[in-house]
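[1] no sequence on this one, just coordinates:
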């Protein structure tokens, strides 16, 4: 499964600016697949410059076109490609720590009403008003310059974006998510794992997503779930596959993919070991 931020940095195929963990990218999609699973260990803004792409989460689907934007929380999603025209996007990768830092220094702009927490999806549509559109266009102009801008200028530009979102009446869901993020200092492991168990991430990837070293991830996981990550993931994926077989009309291959299994024979054997029948036979028995 591709970590989109790592791919951008390691491929060196795109125009980028970096300051600490902030990454600014002028991105042209080179992927030829209709559907791809991607993940990122940092949050990111996506401002579309051309073409279309759809982000799919557990809760919904978000199609964005030129002039539109999204905020994507760190984690995994499925994206769908449209080939009518090239997909061009300005990506800005931003860690939780930077958001918290800005909130801590500018908390006075938040009213009590705005501090009401709202549960949001892992993808939040961005309302791009005239102010935000001008902001993104100003960032794009730096990529056309012969020299990279000063790093401190990029840091200030990122702070400007967050302050625009926090101080304006639009983008209330994103504003409230930022406030919620600022109120906690450690990644919630249980919430992160329950949100992403269907994606075929490695144990090392899950540790990174939970902002922990591999050893501390294993230790905290044992404390939280009283089992190992591998055992928990297998049980969780099998339980979800059984739920889909009982409550949906999805094919066996779709159930396998949606549950986080990528090998058909492995899925069938694991399901039969757990429930006594193959997935196909199990579904048939439920309909009798």
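    Nice, thanks for sending it over. Keep in mind that this is a model prediction, so the values were computed, not measured. Numbers count the residues shown, from 1 in each chain.
[2] okay, CA-based contacts and neighbour counts for the rest of this
    OK.
[3] residues in contact with residue 270?
    Going by CA atoms under 8 Å, 6 or more residues apart in numbering, residue 270 touches residue 238.
[4] I'd like to know how far it sits from residue 286.
    Separation of residue 270 from residue 286 (CA to CA, to the nearest Å): 19 Å.
[5] quick one: buried residues of whichever helix or strand residue 273 is part of?
    Taking DSSP states H and E as the definition, one finds residue 273 inside helix 264-275. Buried positions in helix 264-275, judged by neighbour count with 16 or more other CA atoms under 10 Å: 267-268, 270-271.
[6] the inter-axis angle of the next helix-or-strand element following that helix versus helix 264-275?
    Sequence order places helix 279-287 as the next helix or strand after helix 264-275, per DSSP H and E. Per axes from the mean of the first three to the mean of the last three CA atoms, to 10 degrees, the angle that helix 279-287 makes with helix 264-275 is 40 degrees.
[7] which other helices and strands contact helix 279-287?
    helix 229-247, helix 264-275 (3 or more CA pairs under 8 Å, 6 or more residues apart in numbering; DSSP states H and E).
[8] in the protein, which spans are helices?
    Using DSSP state H, the helices assigned to the chain run over residues 4-11, 96-105, 130-143, 151-167, 172-182, 189-196, 203-209, 214-225, 229-247, 252-259, 264-275, 279-287.
[9] so how far is the shortest one off the chain centroid?
    Meaning helix 203-209. On the basis of CA atoms, centre = their mean, to the nearest Å, helix 203-209 sits 14 Å off its chain's mean C-alpha point.
[10] what packs against it?
    The contact analysis (3+ CA pairs under 8 Å, 6+ apart) places helix 203-209 against helix 214-225.
[11] against that first model, consider the following:
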């Protein structure tokens, strides 16, 4: 498990440029190789900006991908991440790690923009910002501060951070981002049964489900069996095949698409599991309903 931003303060990665300012950290992240799925313990809120390549984020609530010229605001907590390089053979992003005091000061200074009633609904662990001309211009405006490691100081960082949030908020006409900010430190109610029924089709291993729930693998299996009277492996296999059977009967998606929809990234593995359970390949099973 990698604890960040502490990781960037202690590692000696020549390609990364790290600015530390009081309780906040800003990093220009450079990677030439794709990374395997990593376990991340995020101890501060994070705003990540995509510059090159793409990055996968897996949270307790769902999965998302950060592309070039997009941004994502992650609540502190547990995540799984994977970095992918594209044709440039490089993954690059800018990371803003933000302490609670900086956010609290922002709330106090700009309270008039948060008059919209907060919602009682459970909100996700992240908020995504798609590519827009304003966001692209903002990301490009940050790059010169990494050409000289001593240029970005604390007062300037606070100004750039406030500029970013104000742009997001003033263009947030449906109040989604305002609700996300207001609920940052809210403890969502948790129910293992509800969580698994909402997330069993995600391409996650049992170890990943345990990690995102903040449990050891043994604790997760123990709690799971108390809840479902089945091991996680048997329950996941049954639910995924049940969903696959339904999709093969009712949808016009091909077998590869259905495999992905029910959490199988490897098509040949999905075919083997399906055939061992139903004594027929998914393709031939689908043909019976066409």
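    Looks like it came in fine. These numbers were taken from a predicted model, which means no experiment stands behind them.
[12] about what we covered before: the helix holding residue 273 of the first structure vs the second structure, mean deviation?
    Averaged over the aligned pairs, helix 264-275 of the first structure sits 3.3 Å from the second structure after superposition, using mean CA distance after the TM-score superposition for the first structure.
[13] just how off-centre is that helix within its chain?
    29 Å.
[14] quick one on the thing from earlier: okay, the helices and strands packed on helix 279-287 of the first structure in a markdown table with distance to residue 147 of the first structure next?
    Converted to a markdown table, these look like this (distance: least, CA to CA, whole Å):
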| stretch | distance to residue 147 of the first structure |
| --- | --- |
| helix 229-247 | 46 |
| helix 264-275 | 51 |
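[15] right, and those helices - which one's nearest residue 73 of the first structure?
    Closest to residue 73 of the first structure of these, according to CA to CA: helix 229-247, at 21.4 Å.
[16] show me the contacts for the residue nearest in space to the middle of the second structure.
    Closest to where the C-alpha atoms of the second structure average out (CA atoms, centre = their mean) is residue 57, at 2.9 Å. Going by CA under 8 Å, 6+ apart, residue 57 of the second structure touches 63-66, 79-82.
[17] need the residues you listed in TSV (columns: distance to residue 235 of the second structure and neighbour count).
    Supplementary listing: the contacts of residue 57 of the second structure in TSV, determined by distance: CA to CA, whole Å; neighbours: other CA atoms under 10 Å:
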residue	distance to residue 235 of the second structure	neighbour count
63	21	16
64	25	15
65	27	16
66	31	23
79	23	24
80	22	21
81	25	18
82	26	16
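[18] now, which of those sits nearest residue 93 of the second structure?
    When these are ranked by distance to residue 93 of the second structure (CA to CA), residue 66 comes first, at 9.6 Å.
[19] what's near enough to touch the closest one?
    Residue 66 of the second structure makes contact with 49-50, 54-57, 72, according to CA under 8 Å, 6+ apart.
[20] repeat for residue 76 of the first structure
    Counting by CA under 8 Å, 6+ apart, residue 76 of the first structure has contacts 37-40, 196, 199.
[21] let's have those in CSV, adding neighbour count and distance to residue 118 of the first structure.
    Below are these laid out as CSV (neighbours: other CA atoms under 10 Å; distance: CA to CA, whole Å):
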residue, neighbour count, distance to residue 118 of the first structure
37, 17, 27
38, 19, 26
39, 25, 24
40, 22, 23
196, 20, 20
199, 24, 25
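[22] sorry, back to before: from residue 108 of the second structure, how far off is the residue nearest to the centre of the second structure?
    For residue 57 of the second structure relative to residue 108 of the second structure (CA to CA), the value is 31 Å.
[23] so for stretch 3-19 of the first structure, what gets flagged as buried?
    For stretch 3-19 of the first structure, by 16+ other CA under 10 Å, it's 3-5, 8, 16-18.
[24] closest one to residue 31 of the first structure out of the residues you listed, please.
    Nearest to residue 31 of the first structure among the buried residues of stretch 3-19 of the first structure: residue 4, at 11.5 Å, using CA to CA.
[25] test my guess that that closest one contacts residue 37.
    No: with contact defined as CA atoms under 8 Å, residue 4 of the first structure does not count as touching residue 37 (9.7 Å).
[26] related to what we said a few turns ago, so the helix holding residue 273 of the first structure versus helix 252-259, what angle?
    Angle of helix 264-275 of the first structure versus helix 252-259, following the same axes, to 10 degrees, is 80 degrees.
[27] helix 264-275 of the first structure vs helix 229-247, what angle?
    Counting by the same axes, to 10 degrees, helix 264-275 of the first structure lies at 90 degrees to helix 229-247.
[28] what's the counterpart of residue 286 of the first structure in the second structure?
    Matched to the second structure by TM-score structural alignment, residue 286 of the first structure sits across from residue 289.
[29] counting neighbours, what do you get for the residue nearest to that match when sequence neighbours are not counted?
    Nearest residue to residue 289 of the second structure in three dimensions, chain neighbours excluded: residue 249, at 5.7 Å (CA to CA, 6 or more residues apart in numbering). The tally of other residues near residue 249 of the second structure (other CA atoms under 10 Å) stands at 14.
[30] trace residue 249 of the second structure over to the first structure, please.
    Match for residue 249 of the second structure (TM-score structural alignment): residue 246.
[31] and the gap between its match and residue 275 of the first structure?
    Residue 246 of the first structure sits 13 Å away from residue 275 of the first structure, going by CA to CA.
[32] quickly list what's touching both of the two.
    Residues touching both residue 246 of the first structure and residue 275 (CA under 8 Å, 6+ apart): none.
[33] if we can go back for a sec, dump the residue contacts of the match of residue 286 of the first structure.
    By CA under 8 Å, 6+ apart, the contact list for residue 289 of the second structure reads 248-250.
[34] so which bits of stretch 195-206 of the first structure are buried?
    So stretch 195-206 of the first structure, judged by 16+ other CA under 10 Å, has buried residues 196-201, 205-206.
[35] er, stretch 119-133 of the second structure actually
    Within stretch 119-133 of the second structure, the residues scored as buried using 16+ other CA under 10 Å are 123-128.
[36] what about that stretch, distance to the chain center?
    11 Å.
[37] between the two ends of that stretch, what distance do you get?
    Using CA to CA, the end-to-end distance of stretch 119-133 of the second structure comes out at 30 Å.
[38] and if you look at stretch 207-214 of the first structure?
    Length of stretch 207-214 of the first structure, first residue to last, CA to CA: 6 Å.
[39] okay, it sits on what stretch of the second structure?
    Per TM-score structural alignment, the counterpart of stretch 207-214 of the first structure in the second structure is residues 210-217.
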